[in-house]
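Asks: Fold the following for me, if possible:
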Amino acid sequence: MSMQFASTSSDKKGVLVSVGVPTFNRPDGLRRTLNQILAQTHENLEVIVSDNASEDIEVERVANEFAVKDKRVQYIRQPRNIGAMANFKYVLQHAGGEYFMWAADDDEWSPAFVETCLAASISGESVGCKFDTLFRASGRRDSNPMPELDPSFGVLSNLRGFLACMQPSLIYGLHRKSSLEFLHHLPPFDFIDCYLVIRQIVSSGFRTVQDVLYVAGVDAPVYEIKYADEHTKKFDYATFFLRTALLFPFAKGMTLKEKRSAIGLLWETMCGLIKHHESCADPRKILISQIRQRWFRVLAPWRFA
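Replies: Just a heads-up that it's a prediction; the model follows:
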């Protein structure tokens, strides 16, 4: 584990960490995930496996195998497919630990991942580690840039750092479970993972550890973009922008001037994001158009009542 936090790790051996494993049709991946999670140096774990009605019967066999030999593993099979986000919420809802993390069935972890993150959560802030991306089809392993986040830097500084280097995989860090309760009432939308990280930065704080202790796995030959609306396969930028912007006026760790700066940084980031994905000359038009459409949908029932 990182020597920076080694002195505090012994104080947290008794802390229960819940690990939520949403899984679907990946028996080999599930086996790899459970092997690596159960091999963590921090042993006080509960592991909640939620099988999203997999058609592959091997998923249930693998999960039951681990549940029998290790009492820390709980296996639940959903009677029907409830969707990916609902499955992520399910494992969170049924977690009983003080801290919580999601563990995907296509990712990998160093044995010291949980212990390091737990030790680094000095004041209860969320913690994420630097990570690589492994493309299993080709065996290629890429390093990823990581924002340097630390609660001592201040909220605006951390927002600036994350918005300059948005890493959605930071949601796969370690969080105090109570700080994630808002997620139960949150509908799915594009870039929701980035919203979660920003919300943690603003509310409970976020720290990054610059040791590579996590690998994001990609089983497909190339990374496939995930859309909230799989039918249109188009990004809704406005929902993420509006929800995120509404976090800043209520942030306790920023002055009024800093809150205005945060909204300006978010606007610039959104324009860059749209320009990247849409290859357009003026991304502002797309964002403004989507914002207008969204407000029209919200206000329309009152206009025509």
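
Asks: only C-alpha atoms for contact and neighbour calcs from this point on.
Replies: Noted.

Asks: Show me the contact partners of the helix or strand Thr208 falls within.
Replies: The secondary structure element spanning Thr208 is strand 206-218 (assigned by DSSP states H and E). The set of residues that contact strand 206-218 without belonging to it, under C-alpha atoms under 8 Å, 6 or more residues apart in numbering, is 2, 106-110, 112-113, 117, 120-121, 125-136, 146-151, 169, 197, 200.

Asks: Would you indicate which residues of it are buried?
Replies: Neighbour counts over strand 206-218 (16 or more other C-alpha atoms under 10 Å) mark Phe206, Arg207, Thr208, Val209, Gln210, Val212, Leu213, Tyr214, Val215, Ala216, Gly217, Val218 as buried.

Asks: Mind checking which of the contacts of strand 206-218 are buried?
Replies: 2, 106-110, 112-113, 117, 120-121, 125-135, 146-151, 169, 197, 200.

Asks: Here is the second sequence; please produce its structure so I can put it next to the first one:
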Amino acid sequence: MANVSIGIVSYNRPELLKRAIESATSQTYRDVEIVISDNGSTDPLVRQIIEEFAANDPRIKCLFHPVNQGAFFNFRAALNAATGRYFIWLADDDYWCAEYLEHIVATAEQSGAALTYGRCEIVDVDLAGDDRLVKEMKTALGRLAAMTNFVRLDTDAVFYGLFPTALGRKLAGLLRFWRIPPKLAVAWPFLEYNFVSYAFIFGLLSSGGYCNASSENTVHFVGGRSPFPHSPSLGWRHLLLFLMYVSVHLQMASRFAYAAYAAASWPGVMFSPVAVGYLFCRRLGMILSQRLNTLRKV
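Replies: Here you go, the predicted structure:
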């Protein structure tokens, strides 16, 4: 049994997938199994690339799902198929520097943290150098401090960190879309999946804290995406969007509490409504500020 399981999640991006797999197979840390879970890709080149890599590397395990069942289904599938002591995801448009796992694993084993992550740098989009670096979360091995740091940072970059596989499986059921009316999910697709990973991260942190292993040897290169466009004028659609955000955060509060309970962390259960309340107020303030600035420019 390998010490670390790498879960590569894939859908219809053959060239980027090739880059991701090469990144995983060429790591200086060799005690790994690589679970490649393809979410029903319609491009035949995806399967061809996966099978070619698998034929040349016995560490690779392939999962081919007949139809696309959503991103979080694919994340769960890769995690549930893992047999390693530790687990880490790698998206098909991401890649690591060659020594990434070697340093991440050593730091995780030394610190005993439930979640360990390195440095995140955005690639594949036209950004200034400073804008490519994602804000980092400070090391906090105490559970309450780690949870507090997470909600203050308000980013899911650490979702791609290293964690104990057994603990991750306890929390895997939280990786599901929010319950949103289908028509609204079509109008605002980001509503279904924005912040879903937060409850999973919260559960990990409530179990055993966080360790920041950021260095030049632990760079996670993340494929960037263009932001969703904003409408410059306020209207009834924004009121409806606000109500959906209220619904999402109520669901988030429930999932945070469940995550902490699954991680056997009563401090996390008690802290969960405070955490979600802070996140909601923070986002509401940011949205109002952005809207007002947009209206002033019109």
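
Asks: ok so, going back, and the next helix or strand past the strand holding Thr208 of structure 1?
Replies: Using DSSP H and E, the helix or strand that follows strand 206-218 of structure 1 in sequence is helix 237-245.

Asks: With structure 2 overlaid, how far apart is that following helix on average?
Replies: Average distance between helix 237-245 of structure 1 and its aligned residues in structure 2, after superposition and using mean C-alpha distance after the TM-score superposition for structure 1, equals 2.1 Å.

Asks: Determine the set of other helices and strands touching the helix or strand immediately after that helix in the chain.
Replies: Beyond helix 237-245 of structure 1 in the direction of the C-terminus, DSSP H and E gives the next helix or strand as helix 256-278. Helix 256-278 of structure 1 makes packing contacts with helix 155-164, helix 237-245, helix 283-303 when contacts are defined by 3 or more C-alpha pairs under 8 Å, 6 or more residues apart in numbering; DSSP states H and E.

Asks: Which residues does helix 256-278 of structure 1 contact?
Replies: Identification of contacts with helix 256-278 of structure 1 by C-alpha under 8 Å, 6+ apart yields 156, 159-160, 163-164, 237, 241, 245, 248-249, 251, 280-284, 286-287.

Asks: Give the closest residue to the aligned residue in structure 1 for Tyr86 of structure 2 in space, chain neighbours not counted.
Replies: Using TM-score structural alignment as the criterion, Tyr86 of structure 2 maps onto Tyr99 of structure 1. Residue nearest to Tyr99 of structure 1 in three dimensions, not counting chain neighbours: Arg176, with 4.3 Å by C-alpha to C-alpha, 6 or more residues apart in numbering.

Asks: mind checking how far that neighbour is from Gln167 of structure 1?
Replies: If you measure Arg176 of structure 1 against Gln167 of structure 1 using C-alpha to C-alpha, to the nearest Å, the figure is 19 Å.

Asks: neighbour-wise, which of those two wins?
Replies: Set side by side, Arg176 of structure 1 and Gln167 show more neighbours around Arg176, with 22 against 18, by other C-alpha atoms under 10 Å.

Asks: these two touch, right, that one and Glu98?
Replies: Yes - applying C-alpha atoms under 8 Å, one finds Arg176 of structure 1 in contact with Glu98, separated by 6.0 Å.

Asks: For the residue nearest the centre of structure 1, list the residues it contacts.
Replies: By C-alpha atoms, centre = their mean, the mean C-alpha position of structure 1 lies nearest to Ile171, the distance being 2.0 Å. Contacts here follow C-alpha under 8 Å, 6+ apart; on that basis Ile171 of structure 1 touches Trp102, Gly128, Asp193, Cys194, Leu196, Val197.

Asks: roughly how far apart are the aligned partner of it in structure 2 and Gly277 of structure 2?
Replies: Following TM-score structural alignment, the counterpart assigned to Ile171 of structure 1 within structure 2 is Phe159. For Phe159 of structure 2, the distance to Gly277 of structure 2 equals 21 Å [C-alpha to C-alpha].

Asks: Per the alignment, Asn212 of structure 2 pairs with which residue of structure 1?
Replies: Alignment note (TM-score structural alignment): Asn212 of structure 2 maps to Thr208 of structure 1.

Asks: Which stretches in the stretch 101-250 of structure 2 count as helices?
Replies: Here the stretch 101-250 of structure 2 has its helices, by DSSP state H, counting those that start in this stretch, at 143-153, 165-171, 182-187, 190-193, 196-208, 236-262.

Asks: Would you mark the buried spots in the shortest one?
Replies: In this case it means helix 190-193 of structure 2. Burial within helix 190-193 of structure 2, assessed by neighbour count using 16+ other C-alpha under 10 Å, is assigned to Leu191, Glu192, Tyr193.

Asks: Just name the closest of these to Arg296 of structure 2, please.
Replies: Taking C-alpha to C-alpha as the measure, Leu191 is the one of those closest to Arg296 of structure 2, at 26.4 Å.

Asks: so what's that closest one up against?
Replies: Applying C-alpha under 8 Å, 6+ apart to Leu191 of structure 2 gives the contacts Trp178, Ile180, Ala185, Met244, Tyr245, Val248.

Asks: Contacts only, for the fifth one.
Replies: Looking back up the chat, that one is Tyr245 of structure 2. For Tyr245 of structure 2, the contacting residues are Leu191, taking C-alpha under 8 Å, 6+ apart as the criterion.

Asks: One more pass at 10 Å, please.
Replies: Ile180, Leu191, Leu239, Gln251, Phe280, Arg283, Leu284 (C-alpha atoms under 10 Å, 6 or more residues apart in numbering).

Asks: In those, which residue is surrounded by the most others?
Replies: Leu191 (20 neighbours).

Asks: And that residue, how far from Leu279 of structure 2?
Replies: Here the distance between Leu191 of structure 2 and Leu279 of structure 2 works out to 15 Å (C-alpha to C-alpha).

Asks: and if you look at Trp266 of structure 2?
Replies: Counting by C-alpha to C-alpha - Trp266 of structure 2 and Leu279 of structure 2 are separated by 20 Å.

Asks: I'm done for today, thanks for sticking with me.
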